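> what's the 3D shape of this:
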Amino acid sequence: MFNPPSFDALLQQLNEAQRQWWQQWAQAGVASGGATAPVSGGAAWPAWPGTDPEWLSRQTDFYRAQLDLWLGLVGAKAPARLIEPEKGDRRFNAPEWEEPLFSFIKQNYLLTAKWLMDSVSAAASDEATREKLAFFTRQYIDAISPANFALTNPEVLKLAAETNGESLADGMKKLLADVQKGSITMTDEREFEVGRNLAVTPGTVVFENELFQLLQYTPSTGQVFETPLLIVPPCVNKYYIMDLQPENSMVRWIVEQGYTTFLVSWRSIPPELGKLKWDDYVADGVIQAAEVVREIIRRDKMNVLSFCIGGELLATAIPVMQARGLDWFESLTLMTVMLDHTDPGDIKHFIDWNVVRTREPMLESGGVISGKELARTFSALRANDLIWNYVVNNYLKGQTPPPFDLLYWNNDSANLALPMHTFFLENMYLNNNLVKPGSFSLCGVPIDLTRIDLPSYVFAAREDHIVPWRSAYGTTRLFRGPLRFVLGASGHIAGTINPVSANKRNYWVNDALPEAPEQWFEAAQSRPGSWWQDWHDWLAPRSGKLVAAPKKPGSKQHAPIEPAPGRYVKARLD
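I've put the predicted structure just below:
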């Protein structure tokens, strides 16, 4: 007579099968060099936790839940509703996912995803390994979502039936077009053009070299502050994130407040400039731009504002200027800038010494780092929103994404010089040298950020996935001058580009600067609306008196070259 195995025996068999699967997955990852490869320094794949009592308890719960799902699907018991998507997960919002078969598929996926994440948490031997494994496991889980495949997505199947397959055919055309251009289409790009409805704040190019163009914006007020403002945006993307459409242009708003405004428009680096170093961006970029501003306005000093990696360029330029006796800056503003890379966030999982070592043989000959490659890395940090969402809607449903200026900018990438970018990865991300005075030199000057004593305004965004706000707070422990730290709601872009007129979101202020960021936040006061007004209130007293606005851009030495936004920002990658 056949005696079925006990549940405990079945559990042991399943646990053994899962152990073997786990080892095969690890070995496959090591062989391919993929996300499941050893984390660093030859670290071994974590041991299987199959004998741990807590692990066995979780396994039991997982198998029971799977059994309940199957029994519910075949009608042996009431359909189970055992797990719900996490808050903010919109992949399964459509009512079609509540149909019995697809509810089963959805819940099976969510239960398995939770099991995988629990497996990583239990198996990893140390915090760093656990964090990296969890990140790439989440990447894997996001990629295999049933929402990403036509046959397991009820919305896709329903639309295909309603359109007699035309939606799938249209999706295939969109996929082939994106394959040809090498990037995922995130917005209807036909609706935008730089210089037509993006980057349209009136101004003039008053200087250019092989690295950047300098824009001087046309005053929109009769009087302006006598101290000019120089803006140093990031060189990874185009500057016009700060000058999108008129209603959400930070540059336009700054000009309207009465600031004589100059802006660095970095060039997307062509192959012939592939030998440029970080030193070149400092000397021929930041310092050169500041020198031109002084010559045009005929003022000894200026205020300077920077954004993201532009802030790191600016911060490293100041010690060089100090060594040369160039006391040109009245104040410094850093927007979502990370100088202390102790905890750089999830992007650290894409950066290790192998990246630097593979580039070392090419540093002398030079080369370019593709802006599209950089954009893909940043998109991978939020894969569901910036990758899989468009895979489903564009390729499986055949839809054209709606026009969105921010996403147009996001796909308008810029190349970087390989030596410059490699220096950035090695010294900032891997060695965290910006917090180690004198650990490296630029332009022959040892870099020591602790000697920066300028009045500084440091802005961070609470949900920033590129510059975690707690890391940005580290700047308060570096500079020795008076400093104001302000925290905005939302993320890297939406938190920063938050027009006053929209009156959206909020920001936090606290004049005290305790050692720990959590202590700062606990005592911070929340204020409604945009942080821009707070910054203006801080900057205006440091901008001198009001004087008549300049009637013409440039000067005899720096004659106008062409209207803003200039040639450099209009160049697009093939």
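> every contact and neighbour count from this point should use C-alpha atoms.
Fine.
> nearest the geometric middle of this protein, what residue?
Among the residues of the chain, residue 466 comes closest to the average C-alpha position under CA atoms, centre = their mean, at 3.9 Å.
> please give the structure of this sequence too, so both can be compared:
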Amino acid sequence: MSERDRTPADAGTLALPAAGLRLAAAVSARPLLLLRRGGDWVAELGRVGLGRSALAPDVPAGPVAPVARCAAQVLLATTGAVSGLLDDAVASPDVPLPAADAERLRATLAGLTALLLPAPGPLMITGSDGIAATGGTDPLPGDDHGRPATTAGPDPAAGDVADRVFTPPGADTPPVPFDTGARDARGGPVPGRDVAATPGAVVLRTPMFELLQYLPRTETVHDTPVLVVPPLVHRYWLADLAPGYSLVEHLLGKGLQVFALSWRPAGPADADRDLDAHAAAVLDAVDACGRITRAPRVSLLGVRTGGLLTAAVQAHQAAIGLDDRVAAVAYLATVLDQSDALPGFAPDPATVAETAGLAARDGVLDGATAVRAWAWRRGPDRVLPWAVPRGGGTADLDGRAARAMRAWVSDLLPLPAGLHTDLAALAAASGDGGGPDRPDVRVLGTPVRFAELRRDSYLVAADDDPVQPWTGGYRTAQRLGGACRLVLAPGDQAGALIAPPSVATGFRAAPCSTGDGVAQRWRARAEAVEGSWWDDLAAWLVERSGTMRDAPPELGGRRLRPVFPAPGTYLGETAPV
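Next up, the predicted model:
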């Protein structure tokens, strides 16, 4: 057995010093990360000295409590900084620290901290990125969309779930929302380790969504950030599926700054969370991305039905003369006009009536019902465009990634009654083949006119989906008013989006104008490209993402502070009853 594969149980007396030497080698290979962690540590010590630290150790009351609290905060800040160095060392592309060494050093770190700072329960320390719960964020002073300023709502993650827990696995170990890798995934993939594992932090939390900012992977980054707008029924982490199979991770590696929205599961009290509310949430996130990065524009990346929401937001921006706030838009497996993608099909009236009654009664539709509610019929034929085929595009994935995909397929969000009503109205407006550019379809008071979407666009269509033919993506491309590039990727609407260079074999691509409006003619003329369309998308975004700058030394900024490690708290939250 190699030293790299050994566990702490296999360690000899020299294992800990050897792990320390390998940590020093891994960290010295990336000196800027060492400077960044050191800067974060010094800044936290300054907040401790000023009495503004969010670290909250359990210190008994007494005359020396203030001094003891400060000492404990210094200890926790130091522990968090060292833990962050361990994470950086494991992720180092040059001289990575073996995972067994990281686990050994982390256990030693936890033991020393527990010795110096006794606690009644499992030791609570800040996460690996030096992140502590602050109970929300400062309110945004205002925005450029004619809407009231957004304030962060009550923090549902306050108290003992705010930080990562460093405890050895065991039968008596209490459950934690997202662990650091010490536990086995017997109950399925573990968020933050096996899935949705790209390092980052929640930098804005509202009662409707969390905004995640991911830790840069390069020493310089492009000016313009990329915001991932997730599906409306599935969770956001298809774009961050698993290590090695994460589009977010891939874009970070190309020097792009990446953010993502994570929806809070809706409950009966959220019945009025309609299309306008979701569009306003995206605009809030755009404001926050621009504010943190000090960038005038943001690129949007809509995933599946998130692309429909992205297009609606962009249409609103164009209607009020602010479309220049968007640098570029990518639509991944998005169909803007379902009736055009499925000729002759229309929403099933019986299903629409039944689910409308359920939504009115319960306030929400559970995820599975929401997928069935989006039923389209043509005579005896009935299809479910929102459904992910059985297997979820796992045929070409290894075991770990296939398990992650199956977990994502079943990780559904409830659909609020208001959003269900608006989507049904949108489908009815375009169901006669007249197209979605109808003045009676409005978002935030402005008509949805997709022909006014003139920002550069990148569309990915699935070549092998059993329900939605790829021609639906081509028809969507014809609806847009600006220059666009269409990519035809192998797989269904979920599997086609997982195309890491390590497994992708090729794709077809051409400008959307190719083919003179005839889909099969476009296919015949499209270029066959070897490799992954992820590289193609990254290059396309880089061209539209401005100049390079030094990577930010810490996440958040301009009064939007990290409040929780990625993947956040809403991912682990179940729908309210």
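> now the residue nearest to the centre of the first structure: how far from residue 381 of the first structure?
With distances taken as CA to CA, to the nearest Å, residue 466 of the first structure is found 8 Å from residue 381 of the first structure.
> where do the contact lists of these two overlap?
346, 347 (CA atoms under 8 Å, 6 or more residues apart in numbering).
> check contacts around residue 318 of the first structure.
Contacts for residue 318 of the first structure (CA under 8 Å, 6+ apart) come out as residue 452.
> make sure it is indeed in a strand.
No: read with DSSP: H, G, I helix; E, B strand; the rest coil, residue 318 of the first structure is helix and lies in no strand.
> who's in contact with the residue nearest to the centre of the first structure?
344, 345, 346, 347, 378, 492.
> look at residue 515 of the first structure and say how many residues are nearby.
12 (other CA atoms under 10 Å).
> not counting sequence-adjacent ones, nearest residue to it?
Of all residues not flanking residue 515 of the first structure in the chain, residue 477 sits nearest, at 7.6 Å (CA to CA, 6 or more residues apart in numbering).
> state the span of the first structure onto which the helix or strand encompassing residue 102 of the second structure is aligned.
For residue 102 of the second structure, the host element (DSSP states H and E) is helix 99-116. With TM-score structural alignment applied, helix 99-116 of the second structure matches no range in the first structure.
> which parts of that helix are buried?
The neighbour-count check on helix 99-116 of the second structure (16 or more other CA atoms under 10 Å) flags 99, 100, 101, 102, 103, 104, 105, 106, 107, 109, 110, 113 as buried.
> again with stretch 335-349 of the second structure
By neighbour count on 16+ other CA under 10 Å, the buried set for stretch 335-349 of the second structure is 335, 336, 337, 338, 339, 340, 341, 342, 345, 346, 347, 348.
> helices of the stretch 201-350 of the first structure, residue ranges please.
Using DSSP state H, counting those that start in this stretch, the helices of the stretch 201-350 of the first structure run over 250-256, 278-280, 288-297, 309-323.
> next, count neighbours for the corresponding residue of the first structure for residue 415 of the second structure.
When the first structure is aligned by TM-score structural alignment, residue 415 of the second structure is paired with residue 416. Counted with other CA under 10 Å, the neighbours of residue 416 of the first structure add up to 28.
> same deal with the one 5 residues further on?
Here the number of neighbours of residue 421 of the first structure (other CA under 10 Å) works out to 18.
> thank you kindly, that will do.
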